[in-house]
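*Asks:* Got a predicted model here, sequence first, then my questions.
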Amino acid sequence: MSSVSQPATSSAAATTTSKRVDPSLNGPLQQAAAANDAARVRELLARGAEIESRGHQGRTPLVTATKNRAVDAARVLIDAGADVNAKDDIQDSAYLYAGAEGYDAILRMTLDHGADLKSVNRYGGTALIPAAEHGFLSTVQMLIKAGVDVNHVNTPVWTALHEAVVYGDGSQKYQDVVTALLDAGADPNIRDGQGRTVLANARNNGQTAIVRILLNHGGAQ
């Protein structure tokens, strides 16, 4: 008799302790994440939506929230255990995208929840490289402090320092980014794919203020 009743008890226990996943809720979760509806995200997760489900372009709900700068929704997802390093079909994760776009609030959350500082985007670059490219000083400083390699070379053979000069306009924000990178140990003499140093690129682009900064930090032609 005990051999008959015991499996039934065990099965009931398993049912009550395991979380049911309801795939029908994954679409609404993506929508709530995009709309920054934190309360709805929390409700759907509690009802059984899959936190790592994939939507448009292979985005997880957290990547969807990040690409919509939905800070409140991202916070709920991260606090619930969403993977900050999960990438979509074009190799963007919440961490990488927040860094690239200067979404510092979300970036800070990803850094506090296990962001992989060595992960790279589809161009083979760390989060620091596009942050420097866009002149996002606070983001650059945050990533430097976190420990991202300031001398990482991406697939186009550029470092963060190269991209701040190649894509920058030499304005004050780019001067500040270049200074922050150099002060953090960025090597001004790493050459790009055409054999050019950062100093050579700065001179070619007429960025006289940045040329002076590079010369003061050991930059060579």
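*Replies:* Yes, it's here.
*Asks:* Could you use CA atoms for every contact and neighbour count after this?
*Replies:* OK.
*Asks:* quick one: residue 144 and residue 184 touch, right?
*Replies:* Yes. Between residue 144 and residue 184 there is a contact at 7.1 Å, judged by CA atoms under 8 Å.
*Asks:* and for those two, which residues touch both?
*Replies:* Taking CA atoms under 8 Å, 6 or more residues apart in numbering as the contact rule, residue 144 and residue 184 both touch residue 150.
*Asks:* Do a quick rundown of the helices in this structure.
*Replies:* For the chain, applying DSSP state H gives helices covering 2-17, 26-34, 38-47, 61-67, 71-79, 94-101, 104-112, 128-133, 137-146, 160-166, 172-183, 198-204, 208-216.
*Asks:* I'd like these laid out as TSV, including mean neighbour count.
*Replies:* What follows is the helices of the chain, written out as TSV (neighbours: other CA atoms under 10 Å):
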stretch	mean neighbour count
helix 2-17	10
helix 26-34	23
helix 38-47	17
helix 61-67	29
helix 71-79	22
helix 94-101	26
helix 104-112	20
helix 128-133	28
helix 137-146	19
helix 160-166	26
helix 172-183	20
helix 198-204	20
helix 208-216	17
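*Asks:* here comes the other one, which I'd like you to weigh against the first:
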Amino acid sequence: MRASMILFLCLPITAGAQTAPSAAEIAAYDGLHAAAQSGDVSTIRALLTKGAAPDARDPAGRTPAHVAAFASHDAALRALAAAGADMNALEDDRYDVLTIAAVADDPEMVSLALELGNRPDLITSVYDGTALIAAAHLGHHDVVRRLIAGGAPLDHVNNLGWTALIEAVILGDGGPDHVQTVRYLVEAGADVTIPDRDGVTPLQHAKSRQYQKMVDIIAAAVN
């Protein structure tokens, strides 16, 4: 068995390592964190006007912007950003707003985060990945499309030795969502020749899994 496959079998789901606020944490929130969780824009603005710190941290290192992202409150995120909240802040698990939205398959928040200055090339998670790698892993193809349009790096290699394209193949199920993800990446110019640490290319991975639609897309780019 290849070393990369052994590593894969020993890993948790890489993009699923985010930890949203628990019920107990939410119950303990006050101030901006509570307002962000509930999407209460009026209270957010009032608290900020009174001098509340837009980048205050909860015990897990989440800012109100992180909380708004987990709760999918676009207007709350916009209000926080308007007051100077750091859109590129990382919480304790090293996730930013953009990657939180990407994993949640929240395309509108992904676009909003990019609009508000969240960098698409930010290195996130313990795997030194990106929002694009996380979205590709999960087959969130609309998110992938928006991240590509927003300038996300196509060929970043995380500390597992995997690109977004490799993750879409080896961590995907070969179904239509992951096929469309592969199509968007390849059409955008992702380098289909970058192999994993064992020298196995995305095309070879797709062939070994008998993901014929992926094989066709990637092979056309190789040729």
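*Replies:* All right, it came through fine. What you see is a predicted model, and the numbers here were worked out from it, not measured in a lab.
*Asks:* After superposition, what's the TM-score here?
*Replies:* With the length set by TM-score structural alignment, normalised by the length of structure 1, the two chains reach a TM-score of 0.82; 194 aligned residues with a CA RMSD of 1.6 Å.
*Asks:* ok so, going back, can you put the helices of structure 1 in CSV and add distance to residue 190 of structure 1?
*Replies:* CSV is the format used below for the helices of structure 1 (distance: least, CA to CA, whole Å):
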stretch, distance to residue 190 of structure 1
helix 2-17, 56
helix 26-34, 40
helix 38-47, 45
helix 61-67, 32
helix 71-79, 37
helix 94-101, 22
helix 104-112, 28
helix 128-133, 14
helix 137-146, 18
helix 160-166, 9
helix 172-183, 12
helix 198-204, 7
helix 208-216, 12
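*Asks:* From residue 93 of structure 2, how far off is the aligned residue in structure 2 for residue 201 of structure 1?
*Replies:* Counting by TM-score structural alignment, residue 201 of structure 1 corresponds to residue 205 in structure 2. Residue 205 of structure 2 is 29 Å from residue 93 of structure 2, where distance means CA to CA, to the nearest Å.
*Asks:* Residue 34 of structure 2 too?
*Replies:* Distance from residue 34 of structure 2 to residue 93 of structure 2, by CA to CA: 21 Å.
*Asks:* What lines up with residue 50 of structure 1 in structure 2?
*Replies:* Using TM-score structural alignment, residue 50 of structure 1 sits opposite residue 53 in structure 2.
*Asks:* And for its match, the neighbour number?
*Replies:* By the measure other CA atoms under 10 Å, the count of residues near residue 53 of structure 2 is 18.
*Asks:* Now residue 218 of structure 2. Nearest residue, chain neighbours left out?
*Replies:* residue 203 (6.0 Å; CA to CA, 6 or more residues apart in numbering).
*Asks:* was I right about the one you found contacting residue 221?
*Replies:* No. Here residue 203 of structure 2 does not reach residue 221: they are 9.9 Å apart, not a contact under CA under 8 Å.
*Asks:* Could you tell me which residues touch both of those two?
*Replies:* Common neighbours of residue 203 of structure 2 and residue 221 (CA under 8 Å, 6+ apart) are residue 192.
*Asks:* can you list contacts of the strand or helix carrying residue 8 of structure 2?
*Replies:* According to DSSP states H and E, residue 8 of structure 2 maps onto helix 3-10. Residues from elsewhere that reach helix 3-10 of structure 2 (CA under 8 Å, 6+ apart): 196-198.
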